[in-house]
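[1] one predicted model, sequence on top.
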Amino acid sequence: MVRGAAVSDEVGTALADGQPVVALESTLLVHGLPRPDNERIAHELADEVRAGGAVPATIAVLGGTLRVGLTDSELAHLARSEAVKASVRELPLAVAGGMDAATTVGSTAHVAARAGIDAFATGGLGGVHREARDTWDESGDLVALSRAGTVVVCAGVKSILDVGATLERLETFGVPVVGYRTHSFPGFYLTDSGHELDWRLDTPDAIARARQTQALLDLGSRALVVAQPLPQDEQVDPVLHDQVLADALAELRDRGVHGKDVTPFLLERFHEATGGESLRANVAIVRRNARLAGEIAAAASALARG
């Protein structure tokens, strides 16, 4: 358990009883979705986890208290707040400062693993930024996933990043990456990033067995990344995607945007230039991943009991 964390009654009871639980990040809620839709979508994601057979546990910092699982009133407060974005690096500062903070992929995975939650659903992972050879700009998510033993269900890495370099880094860190019913690594808004995966698993039970084996082999505390693509008829039009990305990257260079401001800048440009298509795809992604994570957690719980 994470020392100093407040665990909701529902999540605490589920963990004590060995029931399946799925962690959900809060950065998506605060910084990735428009208001007031973000609060409604947060409840929809929780419903998807429950439909998959598990208990949802949104992770965040409220008033300096790290919380694992939020009540409806806490979720509403967070959705309407100006919470800062807290990676593993910023997490202790937000807690010590008595702040409201939304957890990233990396910090959510870290807290979930230490709370005993073995499944986590998100949209797209952070990764190596384009032109990182010059800027050294790389998301802390990658290091965090090399240290946090959870199953992470995602739609690949955000397509605004250097997908190939990110996969290379995950390989270096020893983090397994499998495609869910595909050998093609998804590109977040796109069904296929153009990068092939060596491994695919086709059922939640198969993923649960792989995760159990990963733990039994004592290979260190590492995530198991499960990449689930959007169906082709739900992806953003690839031609539109590539044009918007090229324009946004050019604007980014002209304005000198760098560091942690790059991703929100590019995502905002996508939302504006695609007429909301990127937001529609983003919501579809996280809903599908929340359902699959619930199914994996349920399969893992049944496997442990069996």
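    Looks like it came in fine. Residues are numbered from 1 along each chain as shown.

[2] contacts, neighbours, all on C-alpha from now
    Will do.

[3] and the helices in the stretch 151-300 of the chain?
    Secondary structure of the stretch 151-300 of the chain (DSSP state H, counting those that start in this stretch): helices at 163-172, 204-216, 238-255, 262-273, 277-305.

[4] just those helices: most buried one?
    Among the helices of the stretch 151-300 of the chain, the stretch with the highest mean neighbour count (mean count of other CA atoms under 10 Å) is helix 277-305, at a mean of 23.

[5] how far off centre is that one?
    Relative to the mean C-alpha coordinate of its chain, helix 277-305 is positioned 11 Å out (CA atoms, centre = their mean, to the nearest Å).

[6] ok, second structure coming up, stack it against the first:
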Amino acid sequence: MAFEVAPEVQAALSENRPVVALESTIIAHGMPHPQNLETAQALEQIIRDHGAVPATIAVIGGDYKVGLSAAELFVLATEQDVMKLSVRDLPLAATQRRHGATTVAATMRLAARAGIRVFATGGIGGVHRGAETTFDISADLTELAETPVAVVSAGAKSILDIGRTLEMLETLSVPVIAYRSDAFPAFYSRESGFAAPVRLDTQLEIAHFLKARWELSPRGGVSIANPIHPADEIPAAQIEAQIKAALDEARKKGIAGKETTPFLLKRVNEATAGASLKANIALVKNNARLAAEIAVALSAQ
């Protein structure tokens, strides 16, 4: 096994130029082909267009990769047996020489090892609905408490218990910032029904916040919630019925653990006739844009 940073990414890091990490689960498990590959390529281009270097992260043939080639992106988008990797799964993929797509938590871990401080994703994981009996809580939250990476997302995924997710983030001392919003967003929706813990309105303010955060302590990340654009959103009241139906189906089929989120996203997309996939693509592009702008501001500090 090897830990490989792409030459372009390593050069940018060595020269203190802005770099933005991207996860790979969205490619292998979050979207159907060919939208997954098209989105992955578009995200990298958006980051370049806004002055930063993209670093999509994955495990390829057992090797940890920070920055992927076009051929490696294609493998993740088309292969059927790509593992879904949280942090605990990384050594297994390495020892078995497998391909693996990294979740938010695993992407954070590998990004931090490479020295990348800003990461764009769709939505963070969190406390699942019914966690009081299932104890299903994403490792994304504990990774945010440990790893010094700023995660730009559209908030917590709508399929989660967002109130409990925010409470858990508070318990773990993870700062939560909403960009230009008084409300905490819920992935497809601009408002979750919960207030944002902190509102900041400029990329420079966020960069100053991150600098102050890590000067105080090098440990722990920051969640930056970037609401989906109004023209692209699906209001919470409109999509909640489809989410509940997908959750009921998952319970009846005994789907749990790492298989839950891909199953729910697929079912919600089917129930909305593709509207949720369209919103997902729009929001992750919006997050990539903001992440690049924050990385540019942070590198200038």
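    That came through, no problem. Bear in mind the structure is a predicted one, so any value in this text is a computation, not a measurement.

[7] related to what we said a few turns ago, out of the helices of the stretch 151-300 of structure 1, which is closest to residue 11 of structure 1?
    Taking CA to CA, helix 277-305 is the member of the helices of the stretch 151-300 of structure 1 nearest to residue 11 of structure 1, at 13.5 Å.

[8] distance-wise, check the residue in structure 1 sticking out farthest from the centre relative to residue 159 of structure 1.
    Distance from the C-alpha centroid of structure 1, by CA atoms, centre = their mean, peaks at residue 254 (29.7 Å). The gap separating residue 254 of structure 1 from residue 159 of structure 1 is 20 Å, by CA to CA, to the nearest Å.

[9] structure 1: which residue goes with residue 224 of structure 2?
    In structure 1, the residue paired with residue 224 of structure 2 according to TM-score structural alignment is residue 226.

[10] so what's residue 288 of structure 2 up against?
    The contact partners of residue 288 of structure 2, by CA atoms under 8 Å, 6 or more residues apart in numbering, come to 43, 46-47, 120-121, 152.

[11] distance of it relative to residue 241 of structure 2?
    Remark: distance between residue 288 of structure 2 and residue 241 of structure 2 (CA to CA) = 29 Å.

[12] same check on residue 270 of structure 2?
    Going from residue 270 of structure 2 to residue 241 of structure 2 by CA to CA gives 13 Å.

[13] contacting residues for the residue nearest to residue 164 of structure 2 when sequence neighbours are not counted?
    Nearest residue to residue 164 of structure 2 in three dimensions, chain neighbours excluded: residue 127, at 6.1 Å (CA to CA, 6 or more residues apart in numbering). Counting by CA under 8 Å, 6+ apart, residue 127 of structure 2 touches 136-138, 160-162, 164-165, 168.

[14] whereabouts in structure 1 does stretch 48-64 of structure 2 align?
    Taking TM-score structural alignment, stretch 48-64 of structure 2 hits residues 50-66 over in structure 1.

[15] go through that stretch and flag the buried ones.
    By 16 or more other CA atoms under 10 Å, the buried positions in stretch 50-66 of structure 1 come out as 50, 52-66.

[16] now do stretch 75-88 of structure 2
    Neighbour counts using 16+ other CA under 10 Å place 75-78, 82-87 of stretch 75-88 of structure 2 among the buried residues.

[17] how about the strands in structure 1?
    Secondary structure of structure 1 by DSSP state E: the strands cover 6-7, 21-24, 55-62, 65-68, 84-86, 101-103, 119-121, 151-154, 177-180, 184-187, 190-196, 200-201, 224-227.

[18] tell me which of the ones you listed approaches residue 30 of structure 1 most closely.
    Here strand 101-103 is closest among the strands of structure 1 (CA to CA), at 6.7 Å.

[19] how close does the closest one sit to structure 2?
    Its matched residues in structure 2 lie on average 0.4 Å from strand 101-103 of structure 1 after superposition (mean CA distance after the TM-score superposition for structure 1).

[20] now for that strand, which elements pack on it?
    strand 55-62, strand 84-86, helix 91-96 (3 or more CA pairs under 8 Å, 6 or more residues apart in numbering; DSSP states H and E).

[21] correct me if wrong: residue 28 of structure 2 contacts residue 73.
    No - at 9.4 Å, residue 28 of structure 2 and residue 73 do not qualify as touching, with contact defined as CA atoms under 8 Å.

[22] which residue of the two possesses the greater neighbour count?
    Neighbour totals were compared for residue 28 of structure 2 and residue 73, and residue 28 leads with 27 against 23 (other CA atoms under 10 Å).

[23] grab the nearest non-local neighbour of the residue mapped onto residue 181 of structure 2 from structure 1.
    Counting by TM-score structural alignment, residue 181 of structure 2 lines up with residue 182 in structure 1. With CA to CA, 6+ apart as the criterion, residue 182 of structure 1 has its nearest non-adjacent residue at 5.8 Å, and that residue is residue 200.

[24] count the residues that sit near that neighbour.
    Look at residue 200 of structure 1: counted by other CA under 10 Å, it has 19 neighbours.

[25] pull the contacting residues for the most centrally placed residue in structure 2.
    Geometric centre of structure 2, nearest residue: residue 121, 2.9 Å, by CA atoms, centre = their mean. By CA under 8 Å, 6+ apart, the contact list for residue 121 of structure 2 reads 22-23, 104, 151-154, 284, 287-288.
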